[in-house]
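Enquirer: okay, here's the prediction I keep looking at, along with the sequence it came from:
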Amino acid sequence: MQSKTMQYLFLFLGVFALSTSAIFVRLADAPSSITAFYRLFFATLLLVPFLFFNKENWKALLSLSRKQLGFGLFSGLLLAIHYVLWFESLNYTSVASSTVIVTLQPLFSFAGGHFLFKERYSKGAIASCFVSLIGCFIIGWGDFGVSIQALFGDLLAFIAAGVITAYFFVGQHIRKNLSVIPYSLLGYSSSAMFLGLYAITQNVSFVDYPASTWKAFIGLALFATIFGQMVFNWLLKWLSTSAISMSILGETVGTCILAYFILDEVLSLQQGIGITITLIGLALFLFHQNKSAPQS
């Protein structure tokens, strides 16, 4: 897909879908390990038919090299760790605070992109990144807690941001030679396995939940994972981890808007200003990225 316009369109659609993640997590009345497990388990089930109806996907999965298999399992482990840390952080700190901190991925992706992939960033791209980060902090400023419990939740979210950035770097490497369905299936299924084992150690129920929670599990799998995160996996073939991590800053904006309509949370003037600044920073970043990209 050579068109930058189409790439960015799918990028924003993916961000909007991913914005439902924190909403569904809050709606799910279940331990974080179970919520994370069913998110990846149902996502895997949704992708399985694409193996049986597409011989190329099935062939690619069966012909994985040991190195590809190892990277795929590692990406699944990273994804499992990310979800456990992030979902657990929502039990200690606010949705806004956790979401703002977990979207600080550009801080990790810019450093990783520079040292691992020799990526170079213009001053304009770096400046626009900080503009978006400022916008995100304005959105969540009033919700940042000062208690030990809130600080612990914020720390979990910060570590989760670093882990998910590592996941995307692994994906950026694998996606050069592997299509998105086999890659996502390998990562999601292995992640579900790791999360299932973790849930067993927590001695929690896998089945004793109300219908509303099961709907939240399915929503996480379909919208936040398939229409959200998997779109990012797909775009890794054309866009860098840095560009995708920057766009994920928009998740804070989407979560605030959805929380207003779904959770009846108040959308304050401060958050409105933060949303505006974040979107301006994202637009400037994508403009500088497009401007500096080599023309085909």
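Expert: Okay, I see it.
Enquirer: only C-alpha atoms from now on, for both contacts and neighbour counts.
Expert: OK.
Enquirer: which SSE is immediately downstream of the lengthiest helix in the chain?
Expert: If each helix of the chain is counted by residues according to DSSP state H, the longest one is helix 148-174. Sequence-wise, the next helix or strand downstream of helix 148-174 (DSSP states H and E) is helix 180-201.
Enquirer: give me the buried positions along the longest helix of the chain.
Expert: Neighbour-count burial for helix 148-174 flags 150-151, 153-172, 174 (criterion: 16 or more other Cα atoms under 10 Å).
Enquirer: what separates it from the chain centre, distance-wise?
Expert: 10 Å (Cα atoms, centre = their mean, to the nearest Å).
Enquirer: for that helix, packing partners?
Expert: helix 66-89, helix 95-102, helix 105-116, helix 241-247 (3 or more Cα pairs under 8 Å, 6 or more residues apart in numbering; DSSP states H and E).
Enquirer: show me what the shortest one is packed against.
Expert: Put plainly, it is helix 241-247. For helix 241-247, the packing partners by 3+ Cα pairs under 8 Å, 6+ apart come out as helix 4-18, helix 105-116, helix 148-174, helix 269-292.
Enquirer: distance to residue 248 added to those helices, as a markdown table?
Expert: As requested, these are arranged in a markdown table below (distance: least, Cα to Cα, whole Å):
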| stretch | distance to residue 248 |
| --- | --- |
| helix 4-18 | 6 |
| helix 105-116 | 8 |
| helix 148-174 | 11 |
| helix 269-292 | 9 |
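Enquirer: try this one next to it:
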Amino acid sequence: ASFWKLSILGLLLGLHFATFISSVKITTVINATVLVNTTPAITLIIYWAWSKEMPPITKLLGLSLCMSGIFLISMAEISFSSSSIIGDLMALIAAALWAAYLIIGKPIREKIDIISAMTPIYFVGCLVLMILSLMISGFKFPTQNQWAPLVGLAIFPTAIGHTLHFSSMKALRPYQTSVLALLEPVVATILAYFIFNEVPAPPFVIGAVIVLLGIFLIVRR
């Protein structure tokens, strides 16, 4: 894969992070999360139009279950208003950017090892975010208390999480990879139960089961 193709992926990744993080500041966290989780549906539509490959009916059923489950998990807290419309729109743009990242990245991942792919992608993505942050808010050096969370975010969800996510596309189609991200709220709530004794509401439990069933239908051979 050429450096330019990997640079495009880095640009898409950087813009995805920028739009999603900005959306969280403008709209509610739950709105931003639910809307960015429309990525599997957007990915499937674009992939279908791009490849002319009609997914099997079981995959479409699985996607429908996933979207229904996510809505059920979030319906008690999600709200839309005129004041949050810009943030909601930015979350949808973030979802579309992530979908494009996965679809363009699929053929590249099939031809190149993960380290050779992610190094330039992360470099360009960081460059994009640095330029945007300087343009929007100027230079701000992290405080002593901010370093640990920043390093943790850089290592675990980014360097490890996103790398594994991209790596999975060697064996999975883009819409299958994107739907695995819907495990995040489910796993986070399970961890919160054991670590913080936070008991999820019944709608969450039902929604989580529906999401897991949908993911099973999508990723199974």
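Expert: Structure received. Worth saying up front: this structure is predicted, and the values here are computed from it rather than measured.
Enquirer: superposing both, give me the TM-score.
Expert: TM-score of the superposed chains, computed with TM-score structural alignment, normalised by the length of the second structure, equals 0.90; 221 aligned residues with a Cα RMSD of 2.1 Å.
Enquirer: just to revisit the earlier point, out of the helices and strands packed on helix 148-174 of the first structure, flag the one nearest residue 260 of the first structure.
Expert: Distance to residue 260 of the first structure, taken as Cα to Cα, is lowest for helix 95-102 among those, at 11.8 Å.
Enquirer: after superposing, tell me the mean distance of that closest one to the second structure.
Expert: Aligned to the second structure and superposed, helix 95-102 of the first structure gives a mean residue distance of 2.0 Å (mean Cα distance after the TM-score superposition for the first structure).
Enquirer: that helix maps to which residues in the second structure?
Expert: Using TM-score structural alignment, helix 95-102 of the first structure corresponds to residues 29-36 of the second structure.
Enquirer: next, the buried residues of that stretch.
Expert: 30, 31, 32, 33, 34, 35, 36.
Enquirer: swap in stretch 65-72 of the second structure?
Expert: Buried residues in stretch 65-72 of the second structure (16+ other Cα under 10 Å): 65, 66, 67, 68, 69, 70, 71, 72.
Enquirer: for residue 172 of the second structure, state which of those residues is nearest.
Expert: Using Cα to Cα, residue 66 comes nearest to residue 172 of the second structure of the buried residues of stretch 65-72 of the second structure, at 17.2 Å.
Enquirer: what lines up with the closest one in the first structure?
Expert: Under the alignment by TM-score structural alignment, residue 66 of the second structure pairs with residue 132 in the first structure.
Enquirer: check which helix or strand covers its match.
Expert: Residue 132 of the first structure is part of helix 123-140 when elements are defined by DSSP H and E.
Enquirer: who does that helix touch, helix- and strand-wise?
Expert: helix 95-102, helix 250-262, helix 269-292.
Enquirer: out of these, deepest packed?
Expert: Of all those, helix 95-102 has the most neighbours on average by mean count of other Cα atoms under 10 Å, namely a mean of 27.
Enquirer: outside of that helix, which residues touch it?
Expert: Identification of contacts with helix 95-102 of the first structure by Cα atoms under 8 Å, 6 or more residues apart in numbering yields 22, 86, 89-90, 136-137, 139-141, 143-144, 153-154, 157-161, 249, 251-252, 255-256.
Enquirer: element containing the aligned partner of residue 165 of the second structure in the first structure, please.
Expert: Counting by TM-score structural alignment, residue 165 of the second structure lines up with residue 232 in the first structure. Following DSSP H and E, one finds residue 232 of the first structure within helix 230-235.
Enquirer: at the geometric centre of the first structure, which residue sits there?
Expert: In the first structure, the C-alpha nearest the mean C-alpha coordinate belongs to residue 229, at 5.5 Å (Cα atoms, centre = their mean).
Enquirer: against residue 245 of the first structure, how distant is it?
Expert: Here residue 229 of the first structure is placed at a distance of 11 Å from residue 245 of the first structure (Cα to Cα, to the nearest Å).
Enquirer: then residue 97 of the first structure?
Expert: Taken as Cα to Cα, the span from residue 97 of the first structure to residue 245 of the first structure is 18 Å.
Enquirer: quick check: residue 180 of the second structure touching residue 217?
Expert: No. Using Cα atoms under 8 Å, residue 180 of the second structure is not in contact with residue 217, being 11.6 Å away.
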